[in-house]
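[1] Structure for this input, please:
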Amino acid sequence: MVEQRPLARAFAHLVLALGVLIVAFPIYYTFIASTQTIQTILSPPLPLTPGGQFSENYGAALFSGVGQIGGVSIARLLWNTAVVATAIAVGKIVISILSAFAIVYFRFPGRMVAFWLIFITLMLPVEVRILPTYKVIVDLGLIDTYTGLTLPLMASATATFLFRQFFMTIPAELVEAARIDNAGPMRFLRDILIPLSKTNIAALFVILFIYGWTQYLWPLLITNDSSMNTIVIALKKMVSFTDAETPWNLVMVTAIFAILPPVLVVVLMQRWFVKGLVESEK
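    Okay, here's the model as predicted:
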C-alpha cells in the first residue's frame, strides 16, 4: 500500500507547476508581443496582457506577405514547412520499414554487411555529407523543389535500426503461420508487421515530423526562391541587425506559427507517442 504524504504531493505539484510556468512563459510572452505594435515592443517593459493588434498582425503576416522575406506570406511558408516535415517523416518511416523487413526476413549474401553499412552512417554528421549531396541535387536540377528539400533527408539509420530490433522480437511461429496460410512477403508485411508496428510508427512519426519541421541548414542551402523557404529560414531572414528595420510584431507572429504545428502534433499523438516508447508487450 502506498503511503499518502500530503506535503510531498503538494511539493511535487508545486515543482510541476513551476516547471510548466518556466517552459510556458516565454511562449506566452511571444504571443503577447505578437498582438502589440512595433512601438510598444520597442518600448519596454512589454505588457503582460494581449494588445489590440491581434487581427491586424496575424492577418498581415498570414495573407499580405512580409517584405523582409520577399513578400511571401506566412501561409505559404507554413505550407512549405508542412510538406517538407510530412514528406520527411513518412519517407523515413516507409524506407526504414522496408529496409528492416528485408534485413530481418530475407536471407541473401551480404545481408548483415548491408545492415552495418546503414548503421555506420550514424557516425557521419550531416556536415560531412552535405557538400556531395548538394552537388547531386544541383546536377539533377532539384534546387527550389520539394523533392530537393526532402529526398536527401528521407533515409534514416536510426529508424531502420529500431524497426529491425522490433521485427526480431516477432515470434517465429507467427512467420510460420503466415507461410502456412500462403501469405506472401508483402502480405505478411501489410497484414501483420505494420499493424503490430503502429505504436512504433506513431512515436517515430512525432519525432521525425519535428525533425523535419525544424530543419535549417539544408533548406537554407537548397532554396534560392523566397517562395520555397521554410518558416524557420524566413524567421531568421526577418530579424535584422538593427531593431528599427525588424518588424518585431510580425516576427513574433511567425514564431507562434512556427511553434504551433509541432506542439499540436505532440498533443494529438501524445497517447500513441508514449505508448510507442514504453510499450513492451507486442
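
[2] CA atoms for contacts and neighbours, from now on please.
    Noted.

[3] which residues in the stretch 101-250 of the chain form helices?
    111-120, 126-139, 146-150, 157-167, 172-180, 185-188, 194-196, 198-213, 217-222, 231-238, 248-268 (DSSP state H, counting those that start in this stretch).

[4] and the fourth one, what other elements does it pack with?
    Put plainly, it is helix 157-167. helix 74-105, helix 111-120 (3 or more C-alpha pairs under 8 Å, 6 or more residues apart in numbering; DSSP states H and E).

[5] List the buried residues of it.
    Across helix 157-167, burial judged by 16 or more other C-alpha atoms under 10 Å covers 157-161, 163-164, 166-167.

[6] cool, the first one as well?
    For helix 111-120, a neighbour-count test (16+ other C-alpha under 10 Å) marks 115, 118 as buried.

[7] tell me what that helix is packed against?
    Contacts defined by 3+ C-alpha pairs under 8 Å, 6+ apart place helix 111-120 against helix 74-105, helix 157-167.

[8] and the angle from the longest one to helix 198-213?
    It stands for helix 74-105. 140 degrees (axes from the mean of the first three to the mean of the last three C-alpha atoms, to 10 degrees).

[9] Pull out the buried residues from helix 74-105.
    74-78, 80-97, 99-104.

[10] how many neighbours does the nearest residue to Ala178 once chain neighbours are set aside have?
    Ranked by C-alpha to C-alpha, 6 or more residues apart in numbering and with sequence neighbours excluded, the top spatial neighbour of Ala178 is Phe188, at 6.7 Å. Around Phe188 sit 16 other residues, with neighbours defined as other C-alpha atoms under 10 Å.

[11] could the helices of the stretch 101-250 of the chain go into a markdown table alongside distance to Thr35?
    Below are the helices of the stretch 101-250 of the chain laid out as a markdown table (distance: least, C-alpha to C-alpha, whole Å):
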| stretch | distance to Thr35 |
| --- | --- |
| helix 111-120 | 48 |
| helix 126-139 | 38 |
| helix 146-150 | 33 |
| helix 157-167 | 41 |
| helix 172-180 | 58 |
| helix 185-188 | 53 |
| helix 194-196 | 45 |
| helix 198-213 | 24 |
| helix 217-222 | 29 |
| helix 231-238 | 17 |
| helix 248-268 | 7 |
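
[12] want to put them side by side, so please do this one too:
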Amino acid sequence: MVENRPLLTFLTHFALIMGVVFLCFPVWMALVASTHGPDALARSPIPMWFGDQGWQNYSQLLAAGLPEAGGVPLGRMMWNSLIMALGITFGKIAVSILAAYAVVYFRFPFRMGFFWMIFITLMLPVEVRILPTFDVVTKLGLLNTYTVLIIPLIASATATLLFRQFFLTIPDELVEAARIDRAGPMRFFWDILMPLSRTNIAALFIILFIYGWNQYLWPFLVTSDESLYTVVMGIQRMVNSGEALPVWHLIMGTAILAMVPPVLVVIAMQKLFVKGLVESEK
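    Got it, this is the predicted structure:
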C-alpha cells in the first residue's frame, strides 16, 4: 500500500518543476531574443518578453540568409541537414538490421569474428576514423556532394549490436514455424522480423536522426560549397563572424529553427520510442 505523504509529494513535484524550468529557460531566452532587434540585446537588462521584430528576423533568415553564413538562406541549410539526417538514419538502420540478421540467423565461417570486428569499432574515437575516411572520399572525388555527407556515416556498430540482441530474444518456435511454411530467408525477414522490430526501429530512428542532424565536424571537413552548408555549420559561421559583432538575434532565431525538426520527430514517435526501450512485442 502506498502511503499518502503530502510533503514528499510536494518536494517531488517541486524538484520536477525546477528541473523543467532549468532546462527550458535557455530555450525561452533564445526564443525571446529572436524576436528583438540587435539594439535590444546590446542593452542591460536583456528583455524577457517577446519583441516586435520576430516576423522580420525569421523572414530574413529563411529567405535571404546572412553574409556571415555565406549568404545561404536558412531554408536551404535546413534542407541540407534534413537530407543528411534522413540519409544517415535510413542507411544506418538498413545496414545494421541486415548485418544483425546475417550474424544471428546464418551460419558461415568467422561469423562471430566479423561481429566482434564490428563491435570493436565502438572503442575507436571518431578522430581515428576521420582522416582515413577523408582520404578515401577525396581520392574518389566525392567532396561537396550529398553522397559524402551520408555514405561514410551510415555504418553503426551500436545499432548492429542492439538489433542482434533483439533478434536473439526471438523464440525459436517462430523460426521453425517459418521453415514449416516454407518461408525463405527474405520472407522471414520481411514478414516476421521487421514487424517485430518496429518499436526498436522507431527508437533508433529518433536517436540516429538527432545524431545526423547535429553533425558538424564531418560536413565541415568535406564541404566547401556554400550551397551544401548544414544548419549547424550556419550557426557556427554566424557566431565566428570574424571582426564583425555577432548578430545574436538572428543567431538565436537560427538556433530555434534548428531545434524544430528534432523536436517534431521526438513528439511524433514518442510512444514508439518508449515502447522500443521498455517493451518487446513477441
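
[13] circling back to that earlier point, pretty sure the residue nearest to Ala178 of structure 1 sits against Glu176.
    No: counting by C-alpha atoms under 8 Å, Phe188 of structure 1 does not reach Glu176; the two are 10.7 Å apart.

[14] hang on, the earlier thing: if we compare the helices and strands packed on helix 157-167 of structure 1, which one ends up closest to Val232 of structure 1?
    helix 74-105 (8.4 Å; C-alpha to C-alpha).

[15] That closest one - contacts with which helices or strands?
    helix 111-120, helix 146-150, helix 157-167, helix 198-213, helix 231-238, helix 248-268.

[16] Which one of those lies nearest to Arg5 of structure 1?
    Of all these, helix 248-268 sits nearest to Arg5 of structure 1, with 30.7 Å by C-alpha to C-alpha.

[17] Who are the packing partners of the closest one?
    Against helix 248-268 of structure 1 (3+ C-alpha pairs under 8 Å, 6+ apart) you get helix 6-34, helix 38-41, helix 54-59, helix 74-105, helix 198-213, helix 231-238.

[18] Indicate which one of these is closest to Asn182 of structure 1.
    Closest approach to Asn182 of structure 1 among these (C-alpha to C-alpha): helix 74-105, 15.7 Å.

[19] Quick check: that closest one compared with structure 2, mean distance?
    Averaged over the aligned pairs, helix 74-105 of structure 1 sits 0.5 Å from structure 2 after superposition, using mean C-alpha distance after the TM-score superposition for structure 1.

[20] and that helix, how far from the chain's centre?
    10 Å (C-alpha atoms, centre = their mean, to the nearest Å).

[21] same check, this time on stretch 125-134 of structure 1
    Per C-alpha atoms, centre = their mean, the centroid offset for stretch 125-134 of structure 1 relative to its chain is 20 Å.

[22] Quick one: the residues in structure 2 that it pairs up with.
    Stretch 125-134 of structure 1 lines up with residues 125-134 of structure 2 when matched by TM-score structural alignment.

[23] how about the helices and strands packed on helix 248-268 of structure 1 in CSV, adding distance to Leu220 of structure 1?
    Shown next, in CSV, are those (distance: least, C-alpha to C-alpha, whole Å):
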stretch, distance to Leu220 of structure 1
helix 6-34, 24
helix 38-41, 28
helix 54-59, 25
helix 74-105, 13
helix 198-213, 13
helix 231-238, 7
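
[24] Of those, which is nearest Gly184 of structure 1?
    helix 74-105 (11.7 Å).

[25] Check the burial of the nearest residue to Phe273 of structure 1 once chain neighbours are set aside by counting its neighbours.
    Residue nearest to Phe273 of structure 1 in three dimensions, not counting chain neighbours: Ala203, with 4.1 Å by C-alpha to C-alpha, 6+ apart. Using other C-alpha under 10 Å, Ala203 of structure 1 has 20 other residues around it.

[26] Now do the end-to-end distance for stretch 112-130 of structure 1.
    End-to-end distance for stretch 112-130 of structure 1, by C-alpha to C-alpha, to the nearest Å: 27 Å.

[27] Over to stretch 117-130 of structure 2?
    Using C-alpha to C-alpha, the end-to-end distance of stretch 117-130 of structure 2 comes out at 18 Å.

[28] mind listing what the spatially most central residue of structure 1 touches?
    Closest to where the C-alpha atoms of structure 1 average out (C-alpha atoms, centre = their mean) is Ile210, at 1.6 Å. Counting by C-alpha atoms under 8 Å, 6 or more residues apart in numbering, Ile210 of structure 1 makes contact with 85, 262.

[29] hmm, 10 Å instead?
    Contacts for Ile210 of structure 1 (C-alpha atoms under 10 Å, 6 or more residues apart in numbering) come out as 85-86, 88-89, 204, 261-263, 265-266.

[30] of all those residues, which comes closest to Val23 of structure 1?
    Among the contacts of Ile210 of structure 1, Val263 lies closest to Val23 of structure 1 (C-alpha to C-alpha), at 12.8 Å.

[31] So which bits of stretch 211-227 of structure 1 are buried?
    For stretch 211-227 of structure 1, by 16+ other C-alpha under 10 Å, it's 212-215, 218-219, 222-223, 226-227.

[32] And for stretch 178-194 of structure 1?
    178, 188-189, 193.

[33] That one: end-to-end distance?
    14 Å.

[34] which residues are in contact with that stretch?
    Residues contacting stretch 178-194 of structure 1 (C-alpha under 10 Å, 6+ apart): 97-98, 101-102, 105-106, 166-167, 170, 172-177, 195-196, 200-201.

[35] Now with 8 Å, please.
    Residues contacting stretch 178-194 of structure 1 (C-alpha under 8 Å, 6+ apart): 101, 167.

[36] try stretch 13-32 of structure 1
    47-51, 252-253, 255-256.

[37] just stretch 95-103 of structure 1 next, same as before
    Stretch 95-103 of structure 1 is contacted by residues 111-112, 115, 154-157, 159-161, 163-164, 167, 189 when judged by C-alpha under 8 Å, 6+ apart.

[38] So Ala69 of structure 2 is in contact with Gly234, correct?
    Yes: the pair Ala69 of structure 2 / Gly234 is scored as a contact, 5.3 Å apart, by C-alpha under 8 Å.

[39] before we move on, back to that, and which of the contacts of stretch 13-32 of structure 1 is nearest Arg9 of structure 1?
    Distance to Arg9 of structure 1, by C-alpha to C-alpha, is smallest for Leu48 among those, at 30.6 Å.
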